Structures are given as C-alpha cells and as structure tokens.
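>>> What follows is a protein structure lacking sequence information:
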C-alpha cells in the first residue's frame, strides 16, 4: 500500500489499472453501442429482419470498406466474447419450466429428438464433406438448438476460429429467414392444423424471432405453441453445452488449466435465470427490460463478430458450409415434421 492506495503485484495502483482497462475498452464499446442502436432501429422498420443479422452485416461492411483503428480492438473483442456470453445467460429468462412441461411427454420427446438427431446428422454429413470439427459443430448447434445464441454458446466451449463462428451465424440467419415463408406454405399444402403447423415451425426454424414471424403468418393459434416448442429447444442449450465441455476436455491435451470447465459459467447463468423465471415472482416489466437487454447484448456481440469478417477469409471457407447448412435445415425440418405427425 502506498499513500492509502492499494497496489497490485506489478506496483501499479489497482484502481488506476481498472480505470486504464475501462478506458481501453470504451472506444470499441462505444462503436458497438452505436451499431446496436442502428440495428435495432432498422429492425423496428423491418421486423422480419433480425437485428442480429443487421448487426453482423454492418460489422462486416465496416471491416471491409475501411481499416479499423487499433484502439477499437479491445472493446470489440470484449463485446464478441464477454457481452455475448452475458446475453446467452439472460436468454434463460425467456424460459419458464412450467410452460415446457405443459407441452406433454410426446412434444418433449420430439424436441429432444430434434436436437440430438439434428446435431448428430449434421456432424456426420459435415465429416463426410471434410469440414473441420469446430465448423460442423457450430453449424450443428446453431441449426438444431437456437440459432446464433447456440453458435455463440458452442464457441464459448470449443473456441472456434472467428471466420467459422461468423460463417455459422450468417448461415443460421439466412436459412432461418428463408424458412419463414416456406414452413407456413408447406404446412398449408399438407393440410396441417394451426397447432400442428405451429409445432413444426417451432421445431424446425432456427431463431426465436424467425419462429415468431412464421407462427404469426400461420395464425394466432399457431404462434403460442410455436414459441413454446422453440423455447423448449432453447432449454436443450444447457445439457448440450455440458456434453460439449466434457468432449472438449477429452480432446484438449495438457493440464486442466487449458481445458474448459465442466459447466461453463454462462451456462450456469442461463440455468439460474431460467430457475428465477420459473418461480413466477419476476414482474412482467422486469422481464421486458431483461429481454431488451439480452437483445442489445447479443446484437452488440454480433456486430463485433462481424468486424472480423473479411471477404478474402470467407472465400477460403468455400461452399461446403453452405451445402451443410442446407442439408441441416432439411434434416431438422424432416425430424420436426415426423415428430409433429406422430404427436399432434
């Protein structure tokens, strides 16, 4: 201690170091905040376009039309990792366990089958195509569980390459958006009831916002069941991430210092938030604020990830991830439709 100020091991006052760190992060965080505001504003005008997609496109465009100043990098990296994981944790506040259990055993089994078989099938096809373990796993989780949030959560465990994460998120948003008109049209052609069509939409479409758009297009009777089925898929995020963490520990050589924890902290946060929501004591106003915060955090992180997208890098990725995304979309939709026909 010097003059009443606590000093760190390197001799610098702890408070001064903290302020210095915050100052380093501020420029990048300020840019992410501005991009988030723009993305959410565009989403208000075009509700069917996810603010996450808008943000990642903005980030990619910015990164490819100009050289980003070095002072932005710390804040962008902080947003791409820390804010993203906080947003995933807050996603748990959208889930009430009672709503999931009310679906019934058949629907719950269907959801588990969609996630487990969706991931397994996508991983198998991706391996046959020669894609890396991380790339096919990111796509598998995004398409089988809950879109960009699942990609981000999986990346938090396996630590994929930035271009692989961005590619997976972009594919999730593109193919999920294409499903918005396709599922209602096919459901109508097959003569499915509104409830069955809503179950199919919730079981096959990637993002929650996309499910809302498709459910609304089908009809009011489909919207509620579509969202609940989708949130049941979101609930699968926690067990899947726990399994991935175990697998990653086995795949990672060296000491435990370099291995992911058995249960990533943001997954624990996700479960805690879900438990709090399930108690029913949280006021609706608080949940609304939390939803806005979660959307803002994920949007800011998507913009930060987008700044890591460079056209030259994407060219190296090639068409194989897009082909796998198409196969995964059809595969997950087929599993969901089979489940609906068996349970509805």
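It's in. Everything numeric here is computed off the predicted structure, so don't read it as measured data. Numbering: from 1, shown residues only.
>>> contacts and neighbour counts: CA atoms only from here.
OK.
>>> Any idea how many residues pack against the residue nearest to residue 71 when sequence neighbours are not counted?
Spatially, and ignoring its direct neighbours in sequence, residue 71 is nearest to residue 27 (6.7 Å; C-alpha to C-alpha, 6 or more residues apart in numbering). A count of neighbours around residue 27, defined by other C-alpha atoms under 10 Å, yields 19.
>>> and the gap between residue 27 and residue 20?
Noted for residue 27: a distance of 12 Å to residue 20, by C-alpha to C-alpha, to the nearest Å.
>>> Likewise for residue 181?
Distance of residue 181 to residue 20, computed by C-alpha to C-alpha: 50 Å.
>>> Looking at these two now, which is surrounded by more residues?
Taking neighbours as other C-alpha under 10 Å, residue 181 and residue 20 compare with residue 181 leading, 15 against 11.
>>> Output the contacting helices and strands for the helix or strand harbouring the residue nearest to residue 71.
Following DSSP states H and E, one finds residue 27 within helix 14-45. Secondary-structure packing of helix 14-45 (3 or more C-alpha pairs under 8 Å, 6 or more residues apart in numbering; DSSP states H and E): helix 51-65, helix 73-78, helix 284-306.
>>> before we go on, here's another structure to hold up against the first:
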C-alpha cells in the first residue's frame, strides 16, 4: 500500500531528489551498456555504489528508499508481460518438470549450503532463488518479501553482483560446453535456458548457438521466470507466519506486485495486450529494475559488502554449479 500511495503528487514532491538521482544513474548505466556492451544492471549497481554518500542525506534518502522498494515492485509486476501460458506448454511436460525440479532443487541447495556454511537460512533461500529462477530480478523480488534488515539488504546487493557476473561468464562458457558435448539445437536451448541466471544472458548465449537454440532457451528461461510467483508467494506465507510474533515489518500476505505479475501474464496470454504495448511494458519493467538496482547501490557501501566474507560467494558458486550439472544431466537423459 505504501508503494501505491507514494505515487501521489504530494509524496513525489518529497521523493523527487532521490528519484532523480536513481534515474540519472540508470540512464548512465543504460548508455554505457548500449554504447560499449556489458550488463546494464551491473553498471547501474557499480555507479550507484560510487554515490553511497548520498544515502544518508535527509533530502535524497526518501526517494532512494522509494526507488529501491516501490519502483522495484512495479518492475517485477511488469515481468509478466514477457510470458504466455502457450509458450510454457509448448515445451512439453518432461521439460517443464525438469525446469521446475531445477528451480526447487537449487533453492534447496542454497538452504543446505547456508546451513553448512553457518549463514542465515534467508541468505541461502535468496541466493538459491536468484540462481534458480531469473538472477537479479528474482533476487530483488524475493528480497521484497523477506524481513527487511540491513544485513539482508547488503546480501541482496552481493547476490545481484554475483549472479550478474556469473551469468555473463556462463554466456561465454556454456555455448562452448554444448558444442563440446555435441548437443542439438533443442537440447542446447534447454541447457542454456535452464542453467544461466539472467534473461539477457540466456538470450545472448542461445542465439550465439543457433536461432532454434535461442528460441528454445528463451521459452525455457521464461518458464523459470514463471516460477517466481509460486516461490515468492510461498516464502511470503512462511515469513508472515514466522514473523507474526516479531516486530519485523513484513509485507502483506499477497503482495500487490505478485497480483500484478499474474494479471499481466494472463492478459498477455489471452491477447489483451497489443504487441506494441507488450514491448513498452517490457521496456518499462527493465527501466524500473535498473532504477531500483541503482538506488540499492546508493544505499550500500563496499565496506559493508566486504564484511559479509567469503561464505556468501561460496554459496553462489555452489548453487551455480548445482543447477548447471542438474540441467545438463537432465538434458542428457532426455536425448
């Protein structure tokens, strides 16, 4: 509700300095990415980190907080415009089962690694969900329903950095791997779409192999994105129940951004959204996520990230290896 009220003109007058800062950082990151290549979200994060000194400014802080929460949830809600139900159904039951199993097992892997490395279990769930579903976007969506603590905020930023960097590396390495394994276009697309974290890197790696592999990889990846709703809703129920006797400020049981995600996906499925509007919604969603990442970067210092230590990095690497091996083994069994 707060994020909706924040769009009122009176609230925007109070928030505009921070909103402008985050928007300018997002535009700079977009310009660098389009002009020189590279991951847009990572650029937004790094530029935002350089302006951390503004996070304690009483004039800028309200807008920065709003971008990191309200704008973030708007971007996640609009992700549904990328998906239609027939796209998911065209993969077949076996492939869909493999994708869902990969997502769930990766979240489970994160949970176990968090216990093994003696880190908070929320960190294992967050990193496992980011690796298993859709990278930085999933990390931001899951973080929105976890207890809002400073440690969780810092870990969310580290997860965004980690999954973006690992996705970029995978975009280069995985096409070589499928070539060495002599996988056909469909099998290559299933592996690429099932193992790489972020949507942009999946598309890049898939079409680097072939057009058919790129098409299959995109649909597989969007199927993983569709898992965002049930996973985040389940986590919301879990943490709402566990936090009922605490003073932690938890979101509503059914967050509005999840409702928006489902409605947008259904509207796109039944052709209620014209193709030009679908493109516009995808652009707006991406812009919201980049702006939210920029704001989160401003709110976090490198010193605070360094205090997390090596264990969170080990979790991300372990989860990345797990989902790659799991999907690759599944693809070999389906051949």
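Yep, that arrived. Quick caveat: nothing in here was measured; it's all calculated off a predicted structure.
>>> Superposed, how do the two chains score by TM?
The TM-score (TM-score structural alignment, normalised by the length of structure 2) is 0.93; 325 aligned residues with a C-alpha RMSD of 1.8 Å.
>>> that older thread, mind checking what the residue nearest to residue 71 of structure 1 lines up with in structure 2?
Alignment note (TM-score structural alignment): residue 27 of structure 1 maps to residue 17 of structure 2.
>>> check contacts around its match.
Counting by C-alpha atoms under 8 Å, 6 or more residues apart in numbering, residue 17 of structure 2 makes contact with 59-60, 63.
>>> circling back to that earlier point, looking at the helices and strands packed on helix 14-45 of structure 1, which is closest to residue 326 of structure 1?
Ranking these by proximity to residue 326 of structure 1 (C-alpha to C-alpha) places helix 51-65 first, at 18.1 Å.
>>> Now do the closest one against helix 14-45, angle only.
Per axes from the mean of the first three to the mean of the last three C-alpha atoms, to 10 degrees, the angle that helix 51-65 of structure 1 makes with helix 14-45 is 110 degrees.
>>> now the most centrally placed residue in structure 2: how far from residue 283 of structure 2?
Of all residues in structure 2, the one closest to the mean position by C-alpha atoms, centre = their mean is residue 137, 1.8 Å from it. The gap separating residue 137 of structure 2 from residue 283 of structure 2 is 14 Å, by C-alpha to C-alpha.
>>> follow-up on the earlier one: turn the helices and strands packed on helix 14-45 of structure 1 into a markdown table, including distance to residue 173 of structure 1.
Below are the helices and strands packed on helix 14-45 of structure 1 laid out as a markdown table (distance: least, C-alpha to C-alpha, whole Å):
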| stretch | distance to residue 173 of structure 1 |
| --- | --- |
| helix 51-65 | 6 |
| helix 73-78 | 21 |
| helix 284-306 | 12 |
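>>> out of these, nearest to residue 338 of structure 1?
Short answer: helix 51-65, nearest of the helices and strands packed on helix 14-45 of structure 1 by C-alpha to C-alpha, at 29.8 Å.
>>> now the closest one, how far from the chain's geometric center?
Here helix 51-65 of structure 1 shows a centroid-to-chain-centroid distance of 17 Å under the convention C-alpha atoms, centre = their mean, to the nearest Å.
>>> Could you look up the SS state of the counterpart of residue 312 of structure 1 in structure 2?
Using TM-score structural alignment, the equivalent of residue 312 of structure 1 in structure 2 is residue 303. Under DSSP: H, G, I helix; E, B strand; the rest coil, residue 303 of structure 2 falls in the helix class.
>>> Could you count how many residues lie near residue 190 of structure 1?
10.
>>> Next one: it relative to residue 269 of structure 1, how far apart?
Taking C-alpha to C-alpha, one finds residue 190 of structure 1 at 41 Å from residue 269 of structure 1.
>>> coming back round to it: mind listing what's buried in the helix holding residue 27 of structure 1?
Residues 24-29, 31-33, 35-40, 42-43 are the ones in helix 14-45 of structure 1 that count as buried (16 or more other C-alpha atoms under 10 Å).
>>> same thing with stretch 170-187 of structure 1?
170-173, 175-177, 179-180, 183-185, 187.
>>> Show me those residues that map onto helices.
170-173, 175-177, 179-180, 183-185, 187 (DSSP state H).
>>> In TSV, list those along with distance to residue 114 of structure 1.
Output for those, formatted as TSV (distance: C-alpha to C-alpha, whole Å):
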residue	distance to residue 114 of structure 1
170	21
171	19
172	16
173	19
175	17
176	16
177	19
179	16
180	18
183	16
184	19
185	21
187	18
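>>> got the contact list for stretch 260-269 of structure 1?
Contacts for stretch 260-269 of structure 1 (C-alpha under 8 Å, 6+ apart): 85-86, 88-90, 92, 156-158, 238, 241-242, 245-246, 248-249.
>>> Go again with 6 Å.
Under the criterion C-alpha atoms under 6 Å, 6 or more residues apart in numbering, residues 85, 89, 238, 242, 245 lie in contact with stretch 260-269 of structure 1.
>>> how about the third one, what's its match in structure 2?
I take that to be residue 238 of structure 1. Aligned partner of residue 238 of structure 1 by TM-score structural alignment: residue 229.
>>> Looking at structure 2, name the residue matched to residue 206 of structure 1.
Using TM-score structural alignment, residue 206 of structure 1 pairs with residue 197 in structure 2.
>>> Which helix or which strand is home to that match?
With DSSP H and E as the test, residue 197 of structure 2 turns up in no helix or strand.
>>> Could you verify my assumption that it touches residue 136?
No - judged on C-alpha atoms under 6 Å, residue 197 of structure 2 makes no contact with residue 136 at a distance of 8.0 Å.
>>> re earlier: residue 3 of structure 2 versus the match of residue 27 of structure 1, what's the distance?
17 Å.
>>> Residue 226 of structure 2 too?
Counting by C-alpha to C-alpha, the gap from residue 226 of structure 2 to residue 3 of structure 2 is 23 Å.
>>> what about the two, which has more around it?
Taking neighbours as other C-alpha under 10 Å, residue 226 of structure 2 and residue 3 compare with residue 226 leading, 24 against 17.
>>> residues making contact with stretch 199-206 of structure 2?
Stretch 199-206 of structure 2 is contacted from outside by 171, 193, 196, 213-214, 217-218, using C-alpha under 6 Å, 6+ apart.
>>> do the same with stretch 317-333 of structure 2
Contacts of stretch 317-333 of structure 2 (C-alpha under 6 Å, 6+ apart): 191, 195.
>>> Pull out the buried positions in that stretch.
Under 16+ other C-alpha under 10 Å, the buried positions of stretch 317-333 of structure 2 are 317-320, 322-324, 326-328, 330-331.
>>> Relative to structure 1, which residues correspond to that stretch?
Counting by TM-score structural alignment, stretch 317-333 of structure 2 corresponds to 326-342 in structure 1.
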